[in-house]
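*Asks:* coords please:
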Amino acid sequence: MKTLQQALLLFMLAPLVKSAPPIQQESINIYDYETEDGQLFKQHFEDNPQGANVNKKTTAIIDILFQRDEGATKLPPSTNDVDLPTCLLCVCLSGSVYCEEMNIDTVPPLPKETAYFYARFNKIKKITAKDFEDFPTLKRIDLTGNQIEEIEDGAFSKLLILDQLILAENKLVKIPALPSKLTVFNANSNKIKSKGIKANAFKKLNNLSYLYLAENELESVPQNLPESLRILHLQANNITSITDDTFCKSNNTRYVREQMTQIRLEENPVILGKYPNSFTCLKSLPTGAYF
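*Replies:* Next comes the predicted model:
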């Protein structure tokens, strides 16, 4: 009897109970918002919350699923913002900083441990005394292809272990004071005249091996070249004459410049054949016009 009463009660209540819609079973994919699929998936729920049958609570849950760990690495902002920290704007790797073709017009702040700095083909116009004052670890600076017209006094004075300084393809009219440990100095393709080089600019650079001053406006060979010099490029200048003391020592006929292996003087108006005593100390003759 009791069972019959329960069955009758269910029969009477059945019309009052609205059948629930069938539950659609879908596979669940967890997407990362930083990926393309994740962005499309998130946009689907944001733009079509009703069509997706997602209420506010569900949307919140989805956001939690997509939320990245706060400690995770974030993608760097656009490099169009020149005020960004240097290692977001440029590339920093094991003591090297690469800021090539970034349209920067000043030397950016560098990490303290920077040893090699490359900022080629930018729009830098001036090197100030403060740009490198706190970076004693610098060994190489390459500023090729900028618009540098001025270098303040002492700009490189604190770079005690700087080995290579590359200033080619700029607009320099004079050579700054150079660090004593320099082995390579390249100022090719500038506007440097002889008056822009002090008489003792290279004399105390006892490690200087490679000096590149081609395609400038020099009227004479720089004076007091160090004994350590091996390669000297002076082609395509306005050099008109050479003296017996330019490379050798007129008062010492036994003197030999042991290290010098290459001197390039082609594309200058000087006729080298007029100065036969100027090359007696050299192991090989300079390249250039002799007639």
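
*Asks:* switch to C-alpha atoms for all contacts and neighbour counts from now on
*Replies:* Noted.

*Asks:* where exactly do the helices run in this structure?
*Replies:* Secondary structure of the chain (DSSP state H): helices at 2-13, 36-47, 56-66, 86-89.

*Asks:* how close does Leu110 sit to Glu149?
*Replies:* As judged by C-alpha to C-alpha, to the nearest Å, Leu110 and Glu149 stand 22 Å apart.

*Asks:* and the two? which has more neighbours close in?
*Replies:* Leu110 (19 against 16; other C-alpha atoms under 10 Å).

*Asks:* ok, and the closest non-adjacent residue to the more buried one?
*Replies:* Thr86 (6.6 Å; C-alpha to C-alpha, 6 or more residues apart in numbering).

*Asks:* I have a second one here; can you model it like the first so I can compare?
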Amino acid sequence: MRLAVWFCFVLLIIFQTDFGQNEETPRKETRRMHQRRLKKSSSPSRRPNRQGGTLQTAARPAVRVPIVTFDYGAEETYESFVGSLGVESGYNTLPEKKGHCVVKGMTMYNRAVWSPEPCTTCLCADGRVLCDETTCQPLPCRRAVTPAGECCPVCSHTVSHSLLGGRALNDRTEFSGDSSERKEPTNSPHKQLPPPQVETGQVFRNDALHPKEDEEGTVDAAPKKEAPGPRAQGRLHGEGEGRERGPAHQQPHRGRGAEASREEDSEEEGEEEEEEEEEEEGAVRDVFRVPPRGVPSLPGGCSLSYKTISCTHAALARIPPITAPQITSLELAGNSITSIPDEAFSGLPNLERLDLSKNNITSSGIGPKAFKLLKKLMRLNLDGNNLMQIPSELPCTLEELKLNDNNLQAIDEDSFSDLHQLVTLELEGNNLSEINVNPLAFKSLKSLSYLRLGKNKFRIIPQGLPASTEELYLENNQIEEITEICFNHTRKINVIVLRYNKIEENRIAPLAWINQENLESIDLSYNKLYHVPSYLPKSLLHLVLVGNQIDRIPGYVFGHMTPGLEYLYLSFNRLGDGGLDRVSFYGAYHSLRELFLDHNDLKSIPPGIQEMKALHFLRLNNNKIRNILPEQICSVEEDDDSALEHLHLENNYIKIRDISSYAFSCIRSYSSIVLKPQHIK
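*Replies:* Coordinates of the predicted model:
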């Protein structure tokens, strides 16, 4: 019992000793340590962006994706785009097509990273574009500000330290508390404050050498010489003269010892430091309360970020008058704007991107010279308005023009006469057809590579397509025929999308595209095809035939292709065992990487699957397959040569217990085999 009491007594003494030591720690050192911790926690990790900005790393855990940099140097890691790896292929893209992504008419390399807008970062991942918004880390401070050009806020004291580095004399005195306008407490002893430093080249005024009455009526005493002590020596080395030390500083208070005087001085020093900090924070707030020079005054609902003014969904009835030559991007989407006067953009001569989508703009409401002053405009978005014709006198610098979901009734020969640099043209969701589109309408578009004409009323492929066209989108039209002359002048065409039309295989001319050397992707989904079309292009890599009525793949239909078909999607058709044989895939055995035969009427595994040495992905789910023989998918003798990674067999009539142990021996991981659920019958 005595031992326990003695042990508790020792612990109590130790605790009191530690507490006393901590209590004696100066408040200045404690505050300094706290500020250091705040600095470390409030400075997010940044990595330089290729466009000159910074990429903020996300606060949440992220998958590390290897990315090849634009200068073809060593690989780095990008901490974002969670779950971007391992995504199964879709029908609408050409997976791993030369490792590229096509974004608004521009080609991005695989694993390329770019920032289309401030605070947004995109990644090209195997033909798919993944974009992330910058995620800001939570801040431990109460006061936060967002510096110009940044996406995330930082603590105000962090900004104040950066601002103090390059400020002039007047600003420095404002933050340090040495301004002559500051009123000293009358009841406290004067403290020797560090005098302001004089910048090189600063002109000395005569009033600095004489007493000067400030605005509050107090008079500064004249400088007084003193012995060259430590403080005075510091001033002799260029710091200038300080204020006169009062008698309270020269002698301790009567009736009190030196120790009491030191304690009082320490307390007063801490109070004055707190006052200095409060003044410093107040000065920082004042700095950010006053808008910097050149920042335009914006209407309610608008915001400024870097060189972009955003007024999306701001309930605007007209284009606000803004004068800001430094602005390069203006967003006015989702308002109630009905007209564009001639002088609408006179204060924004350097605009490069203009978004006027989802308004109520009419053709009669656009002035004839509305866009004439925009000599640097490259991207113009007028989607979702009430335009009946192409606006006149568009800037010749345009590279992208979007007029989707309007009410366009015609395109004349001169509609695009000056747009020689146009790369992307989107005209989806209008009332265009071969009747009201002049065959010479696209003649001037010498640089056009990306053309969207979907959701219109075309019955044939439009004539007069530019020779530079690389991608053509004609989905959701009424096209019934593909003639021999459709693509005679488009030798560079690479992608043709014709899904949701009325095309039959016997209405495709034998010479329509068979001799195309660059055509790699064709999408004929949801048409009226009964067989896989013959006379497909020699260069074809990607063929999408989803949602037709195909019941047969003719023999040798892929035999003439070089280097060979890689992606074949035949989901949601009527394929049965009688429509497939070994010669159906002849010419593609060495090249097929993905084969989708799901949602058909197959009762067994198609012949020749085990001979497809390059096959990575096989879908046979939602058929009527009942059993799997050992040699139908994997060849026991050549297991090491198989590349198969994903196999889908769910929603068939397979008895899983009856599957041979050798049936899937060539597949690297059994977790990539999907067998459940199965129908019971």
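
*Asks:* related to what we said a few turns ago, now the helices of the first structure in TSV, please, with extra columns for distance to Ala129 of the first structure and mean neighbour count.
*Replies:* Below are the helices of the first structure laid out as TSV (distance: least, C-alpha to C-alpha, whole Å; neighbours: other C-alpha atoms under 10 Å):
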stretch	distance to Ala129 of the first structure	mean neighbour count
helix 2-13	91	9
helix 36-47	47	14
helix 56-66	49	12
helix 86-89	19	18
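
*Asks:* of those helices, which approaches Phe135 of the first structure most closely?
*Replies:* helix 86-89 (14.7 Å; C-alpha to C-alpha).

*Asks:* quick one: that closest one to the second structure mean distance?
*Replies:* Once fitted to the second structure, helix 86-89 of the first structure is off its aligned match by 4.3 Å on average (mean C-alpha distance after the TM-score superposition for the first structure).

*Asks:* In the second structure, what stretch matches stretch 39-47 of the first structure?
*Replies:* Alignment of stretch 39-47 of the first structure against the second structure: no match, by TM-score structural alignment.

*Asks:* Then stretch 135-143 of the first structure?
*Replies:* Using TM-score structural alignment, stretch 135-143 of the first structure pairs with 348-356 in the second structure.

*Asks:* residues in contact with the matching stretch?
*Replies:* Stretch 348-356 of the second structure has contacts (C-alpha atoms under 8 Å, 6 or more residues apart in numbering) with 322-334, 373-383.

*Asks:* one step back: tell me which of the helices of the first structure approaches Val270 of the first structure most closely.
*Replies:* Of all those, it is helix 86-89 that lies closest to Val270 of the first structure, at 47.0 Å by C-alpha to C-alpha.

*Asks:* which position in the first structure aligns with Gly367 of the second structure?
*Replies:* Counting by TM-score structural alignment, the partner of Gly367 of the second structure is Glu152.

*Asks:* Please report the distance of that match from Ala177 of the first structure.
*Replies:* 9 Å.

*Asks:* of these two, who's got more company?
*Replies:* Using other C-alpha under 10 Å as the criterion, Glu152 of the first structure and Ala177 rank with Ala177 on top: 18 against 14.

*Asks:* Is that one in contact with Lys158, as I believe?
*Replies:* No: Ala177 of the first structure is beyond contact range of Lys158, at 11.1 Å (criterion: C-alpha atoms under 8 Å).

*Asks:* so how far is stretch 269-288 of the first structure off the chain centroid?
*Replies:* Relative to the chain's own centre, stretch 269-288 of the first structure is displaced by 39 Å; criterion: C-alpha atoms, centre = their mean, to the nearest Å.

*Asks:* from memory Ala333 of the second structure sits against Ser357, does it?
*Replies:* Yes: counting by C-alpha under 8 Å, Ala333 of the second structure touches Ser357, with 4.7 Å between them.

*Asks:* Tell me, how many residues neighbour Gln233 of the second structure?
*Replies:* Around Gln233 of the second structure there are 12 residues (other C-alpha under 10 Å).

*Asks:* Oh, that last question was meant for Glu352 of the second structure, not what I typed.
*Replies:* As a burial measure, Glu352 of the second structure scores 19 neighbours (other C-alpha under 10 Å).

*Asks:* Once you drop chain neighbours, what's closest to it?
*Replies:* Leu377 (4.0 Å).

*Asks:* and the equivalent of the one you found over in the first structure, how many neighbours?
*Replies:* Leu377 of the second structure maps onto Leu162 of the first structure when the alignment is built from TM-score structural alignment. Neighbour count for Leu162 of the first structure, taken as other C-alpha under 10 Å: 24.

*Asks:* Thought Phe185 was touching Leu162 of the first structure, still the case?
*Replies:* No: using C-alpha under 8 Å, Leu162 of the first structure makes no contact with Phe185, being 10.5 Å away.

*Asks:* Quick check: closest non-adjacent residue to Val107 of the first structure.
*Replies:* Closest to Val107 of the first structure by C-alpha to C-alpha, 6+ apart is Asp131, at 6.3 Å.

*Asks:* wait, that neighbour sits on Ala155?
*Replies:* Yes: using C-alpha under 8 Å, Asp131 of the first structure makes contact with Ala155 at a distance of 7.1 Å.
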